[in-house]
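1. Sharing a model prediction with you, sequence too.
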Amino acid sequence: MKYILASASPRRKELLAQAGFAFDIIPADIEETISGGTPPEIVMNLARQKALHVCRTLSEDTCTVIGADTIVVYKDEILGKPSGRGEALDMLSLLSDRTHQVYTGVSLVTGSARTPAVHTFYEVTDVTFYPISRHDMQDYIATGDPFDKAGAYGIQGPFAIHVKCIKGDYNNVVGLPIARLYHELDRSAFHGH
């Protein structure tokens, strides 16, 4: 089975490669609009949109497209990618010394664009930060790292020093619950790894 990752995320690419998947990358060029619903519904819907969008561009029907979307949630507030320094600071201030959730939706689409088989699921991980000084937040924002990341932080980079505790799948916070993905592929009609 051939796999296609519908994401330009270097972190998702790295996780799939580490797991031994052979895959191509075709980023889903869609406008990501977060619409109503619960966090699981939102991430699964966005992941499904991405995977279906890429599937429709393909001429072959012997591959599985993997779409994924990650959001950070604190007390029902969804934190996407920050639009600038001020918003990044607001997000990090909100998350400092608190526990939040990271949701990643994954959608597997296989078959032809006309009659695709779609299997979508999500994973959630609790992340707790230590108290973070304003100085540390500003230093981190100055690196530019927060701007392409939901919640304005990346767990696998310099920000790791502020992570107190994780309950759940670490890779889910990075952007792809790779173990769950492998087992979902194994259990479904998408098997072929």
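-> Arrived safely, thanks for sending. Numbers count the residues shown, from 1 in each chain.

2. C-alpha from now on. contacts and neighbour counts both.
-> Noted.

3. So G86 belongs to a strand, correct?
-> No: looking at G86 with DSSP: H, G, I helix; E, B strand; the rest coil, it is helix, so not inside a strand.

4. From S93, how far off is it?
-> Applying C-alpha to C-alpha, to the nearest Å, the value for G86 to S93 is 11 Å.

5. who has more neighbours, these two?
-> Comparing G86 with S93 by other C-alpha atoms under 10 Å, the one with more neighbours is S93, at 16 against 11.

6. Look at that one and tell me its secondary structure.
-> At S93 the chain is in helix, as set by three-state DSSP.

7. try H100
-> The assignment at H100 comes out as strand when based on three-state DSSP.

8. Find the residue closest to it in space, skipping its chain neighbours.
-> Nearest in space to H100, with sequence neighbours left out and distances taken as C-alpha to C-alpha, 6 or more residues apart in numbering, is Y74 at 4.9 Å.

9. what about versus this one:
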Amino acid sequence: MAGAGPATGWAPAVPGAGAGWVPAASAGWAASRSVPGWGVPPPAGAPRAASSSWKWALGGGAAVFLGSLLPFVTYTDLYGYTVVPGARLISAVFGAILAGLALGAGLASRTQVFYGLVLPAGLLGALGYGTFILLGLTGVHNDEESAFGASRTVTVHFDPNIGVTCCLAGCIVTAGAAIVGLRSSSLRSG
């Protein structure tokens, strides 16, 4: 290793510096080109990298939209019940709104406003879908009238299917991405 130098790409060993590989400046390496977070801090006035949390929020909104197109629930007790198309349409519109707000957070200069709207929407969506799932697992009482005019109460149980689970996961991801986005935007501005 005594003959190593710029021709081989290996820097000569510095006396008393200990063993280890140091990239040679002639090979195109410089301290300013080192990978951020790998020991060399960025300069004090350098702009921070943009947060990618809006992409996660956009994916969460897309998951809510796509979940509305998938099967919502599976009935275990009675057949003939379905989730009304209006509820699935509302879920699709809600997913599109979440995705639009996330896209606005990614493209706008004032991201805190959009993340401030995405966070409560994601939390309320997760609360709504989670409540819907729990009601189905515990049973919902439904009053029915028979063909002879007699009224009876039937408990309807249903199991969550891939659609409502996807909607719940999308809302959770969207709310988490909004929290990360709000934190990173406050760090950039502060």
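-> Received it, and whenever you're ready, just let me know what you need. Just so you know, these numbers come straight off a predicted model, no measurement behind them.

10. Can you give the structural similarity as a TM-score?
-> Once superposed, the chains reach a TM-score of 0.22 (TM-score structural alignment, normalised by the length of the second structure), with 77 aligned residues with a C-alpha RMSD of 5.8 Å.

11. can I assume the residue nearest to H100 of the first structure is in contact with Q101?
-> Yes: Y74 of the first structure lies in contact with Q101 (C-alpha atoms under 8 Å); the separation is 6.4 Å.

12. ok, these two, which is more surrounded?
-> Using other C-alpha under 10 Å as the criterion, Y74 of the first structure and Q101 rank with Q101 on top: 22 against 16.

13. if I look at that one, how far off is N45 of the first structure?
-> Q101 of the first structure is 18 Å from N45 of the first structure, where distance means C-alpha to C-alpha.

14. Next: T110 of the first structure.
-> T110 of the first structure is 17 Å from N45 of the first structure, by C-alpha to C-alpha.

15. Toward the C-terminus from the helix or strand encompassing I133 of the second structure, list the very next helix or strand.
-> Using DSSP states H and E, I133 of the second structure falls within helix 111-138. Using DSSP H and E, the next helix or strand after helix 111-138 of the second structure towards the C-terminus is strand 140-145.

16. report the angle between the axes of the helix or strand that that following strand is followed by and strand 140-145?
-> Note on strand 140-145 of the second structure: by DSSP H and E, the next helix or strand toward the C-terminus is strand 151-156. With axes from the mean of the first three to the mean of the last three C-alpha atoms, to 10 degrees applied, the angle from strand 151-156 of the second structure to strand 140-145 works out at 150 degrees.

17. got the contact list for Q49 of the first structure?
-> G67 (C-alpha atoms under 8 Å, 6 or more residues apart in numbering).

18. Give me the three-state assignment for it.
-> Look at Q49 of the first structure: counting by three-state DSSP, its state is helix.

19. In terms of secondary structure, what does the helix holding I133 of the second structure contact?
-> Applying 3 or more C-alpha pairs under 8 Å, 6 or more residues apart in numbering; DSSP states H and E, one finds that helix 111-138 of the second structure contacts helix 85-107, strand 158-160, helix 162-189.
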